[in-house]
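Asks: Quick one: sequence and predicted model below, then my questions.
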Amino acid sequence: MEDNPDVKAYINLCLENEYQLLNAENGQEGIDMAMEHTPDIIISDIMMPIKNGFELCETLKQDIKTNHIPIILLTAKASQEDKISGLSIGADAYLTKPFNKKELLIRVAQLIELRKTLQKKYNLDTNLSFTIHNSADNKNDEFINNVIETIQNNMEDPNFNAFYLARTLNLSESQLYRKLKALTNTSTAIFIRKIRLLKAKQLLKTTTLSISEIAYATGFNDPSWFSKAFKEEFDISPSDIRN
């Protein structure tokens, strides 16, 4: 978000060959666009009409739909006071104008790389306890744990899908999809299926329930389809788990 046409043109020139870009004329428009599109990263000048960069940052970092998005703030004067103000409301990086193309590209690449690190944290293949360690004040941890808990609470319902999960979390399906995709690199439907299958794997190891009973208990109407999905996910059949 940048209201200076020269700076906006320069940023677009720097990034247009590497990234898809959306442009906002003021801070409020930037907030609205971020809520609608959930971009991978946001670059905003501090001095913006209607809503300034600090207000934009604070609004987006407090909203569950957008609080995971890295935000770079641009400023003509990188005073210590400005930096502290930005960091206190969740800004991820500062760039002092004028900046060069290489500096901007490095900053953007670093923040996107941090996103990949975040995705590893929320990788269900390495978090079999169904609960992510909830760091203090980490809204993303809280969000993922809430998603997992909601799926578990509806585990036996074969009709519980992305629509009902989104509605339970007070999000639209597209907002939930983009949020989950950003944090886990997994679609909503696949995430739900993974939770079901992980629960099934746990039940196979810890109970004497039959494979059909476990299939129904984890929301699969068809035990044959359950076995096929299980084999695709874990590269081993449910029956082989017990052998």
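Replies: Structure received. None of the values given here were measured: they were computed from a predicted structure.
Asks: switch to C-alpha atoms for all contacts and neighbour counts from now on
Replies: Noted.
Asks: which of the residues in the longest helix anywhere in the chain are buried?
Replies: The longest helix of the chain (DSSP state H) is helix 101-121. Within helix 101-121, the residues scored as buried using 16 or more other CA atoms under 10 Å are 104, 107-108, 111-112, 115, 118-121.
Asks: Ser239 against Ile214, yeah?
Replies: No - assessed by CA atoms under 8 Å, Ser239 is found out of contact with Ile214, at 11.6 Å.
Asks: of those two, who's got more company?
Replies: Shown here are Ser239 and Ile214; by other CA atoms under 10 Å, Ile214 has more neighbours (24 against 12).
Asks: Put this next to the previous one:
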Amino acid sequence: YRPENKSLIIRVYNSGKGISETDLKTLFDRYRILGDLEGNNYTQTTSRNGLGLFICHSIVQSLHGTIEVKSEEGRFAEFIVRLPHLEAEEEEAEPENEEPETVPVLSSPIDETGLPGIVSPENKPCVLVVDDNKDIVWLIKESLSEAYTIVEAYSVEEAIRLMEKQTPALIITDIMMPEIDGMELISRVKSDKFTRHIPLIVVSARISEHDQAEGLDLGADAYLTKPFSAVVLRSVVNRLMTSKKELKDYYYSPESAYEQSGGQLIHQEDKEFMDAVTAIIRENLDKETLRLELIAEKMGMNTRSLYRRFKKISPLTPSDFIKDYRLNYAAQLLVTTNLSVQEIIYKVGISNRSYFYREFAAKYNQTPKEYRNKG
């Protein structure tokens, strides 16, 4: 203590490894982690100093003090804390009107996926964080708690027990954990039809391309390496949650019943109908009896109903559609096989040679021989 300037000085000196000049710049940054990430096992995987320095720095700042670090790598590290004398301020005690503490709870409402989900009293989406390092869990919680309720699990077994009770909106998991590792958790989540829809993010010190590829191949939606950026983590979580909601909204919307086919937007039921018609044509292409009546019989419909349904979907009549399919297949055979033109005519179910040549020329503006040579 120095009475002349009313300040308290605390020095902590340690000989040994020291701290590199590069690490000194980010020593008090809670989003940076020191230490040999690959050399530590399980609980020591993330760092040797944890979040202690960040917390210490925050306390010193709140007391209007300063903290200084001197170090020479391979020799020593010294921390010097200077705290000014502060007058204690007395505050009038306010009457206590305590309300029950609000904590995340496990309940059983339906989340936005339509499945039971873990929610908080504030109705924030729930994120399940799985990591055996409590510092990392705390760090992720600090990064996301403003927009999400965080449920903590310190082992895969604990995470599985929580998920058996309720379904989270998103999962963040480490890989290296004792007994059951994160890869097994990813595999279990993504192979279960009741949980495979849950977005899953890996945050791990295993940074090799092989590890990242393995996690993504198992079904992880994103793979972040430690030390990670809280800004990037929030962005990834927000993107996955937004994509999840947009996908749910799409499948509950009328638009989901349509898809692109043949350059036009077509209703799924209509596409299934046309696919069935096309399959019958393909299977019976070499038959001269391939007409509207045969297709109607195969589909269990009368010819009038089939014709009306077909005309609502296609600009062609059923007869023109069959003819067009035959000519397209003939053109394909001309350039992909050595079959003679006569053999191709028989394969597409046309018995009249003159009719084939005339219709082929009308469609492609050239004879079959010219088409083959050009192809």
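Replies: Sure thing, it's come through. Just so it is clear, the structure is predicted and the values come from calculations on it, not from any experiment.
Asks: what's the longest helix of structure 1 packed up against?
Replies: Counting by 3 or more CA pairs under 8 Å, 6 or more residues apart in numbering; DSSP states H and E, the packing neighbours recorded for helix 101-121 of structure 1 are helix 5-15, helix 173-184.
Asks: Distance to Leu198 of structure 1 and mean neighbour count added to the ones you listed, as CSV?
Replies: Putting those into CSV (distance: least, CA to CA, whole Å; neighbours: other CA atoms under 10 Å) gives the following:
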stretch, distance to Leu198 of structure 1, mean neighbour count
helix 5-15, 40, 14
helix 173-184, 16, 20
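Asks: and of those, who's closest to Thr66 of structure 1?
Replies: helix 173-184 (7.6 Å; CA to CA).
Asks: Go ahead and name everything in contact with that closest one.
Replies: Residues from elsewhere that reach helix 173-184 of structure 1 (CA atoms under 8 Å, 6 or more residues apart in numbering): 36, 38, 40, 65-66, 68, 115, 118-120, 122-123, 140, 162-163, 166-167, 186-188.
Asks: Check which element follows it along the chain.
Replies: As assigned by DSSP states H and E, the chain's next helix or strand after helix 173-184 of structure 1 is helix 188-206.
Asks: the inter-axis angle of that following helix versus helix 173-184?
Replies: Here helix 188-206 of structure 1 runs at an angle of 60 degrees relative to helix 173-184 (axes from the mean of the first three to the mean of the last three CA atoms, to 10 degrees).
Asks: could you point out which element follows helix 188-206 of structure 1?
Replies: helix 211-217.
Asks: Read off where that following helix ends up in structure 2.
Replies: Per TM-score structural alignment, helix 211-217 of structure 1 has no counterpart in structure 2.
Asks: same for that helix, what does it pack against?
Replies: With contacts defined as 3+ CA pairs under 8 Å, 6+ apart, helix 211-217 of structure 1 has these neighbours: helix 188-206, helix 223-234.
Asks: Packing partners of the shortest one?
Replies: This means helix 223-234 of structure 1. helix 188-206, helix 211-217, helix 238-241.
Asks: tell me which residues in it are buried?
Replies: For helix 223-234 of structure 1, burial by neighbour count (16+ other CA under 10 Å) applies to 226-227, 229-231.
Asks: cool, and the longest one?
Replies: The neighbour-count check on helix 188-206 of structure 1 (16+ other CA under 10 Å) flags 188, 191-201, 203-204 as buried.
Asks: right, and the helices and strands packed on helix 211-217 of structure 1 - which one's nearest Leu95 of structure 1?
Replies: helix 188-206 (34.6 Å).
Asks: Just the buried ones from the contacts of helix 173-184 of structure 1, in ChimeraX syntax?
Replies: For the buried members of the contacts of helix 173-184 of structure 1, the matching ChimeraX selection, counting by 16+ other CA under 10 Å, is:
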select :38,40,65,66,68,115,118,119,120,122,123,140,162,163,166,186,187,188
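Asks: Need the counterpart of Glu214 of structure 2 in structure 1.
Replies: In structure 1, Glu214 of structure 2 lands on Ser85 (TM-score structural alignment).
Asks: swap in Cys56 of structure 2?
Replies: Counting by TM-score structural alignment, Cys56 of structure 2 has no partner.
Asks: what's the answer for Glu158 of structure 2, then?
Replies: So, by TM-score structural alignment, Glu158 of structure 2 is matched to Glu29.
Asks: Regarding Arg358 of structure 2, which helix or strand does it belong to?
Replies: Using DSSP H and E, Arg358 of structure 2 falls in helix 353-364.
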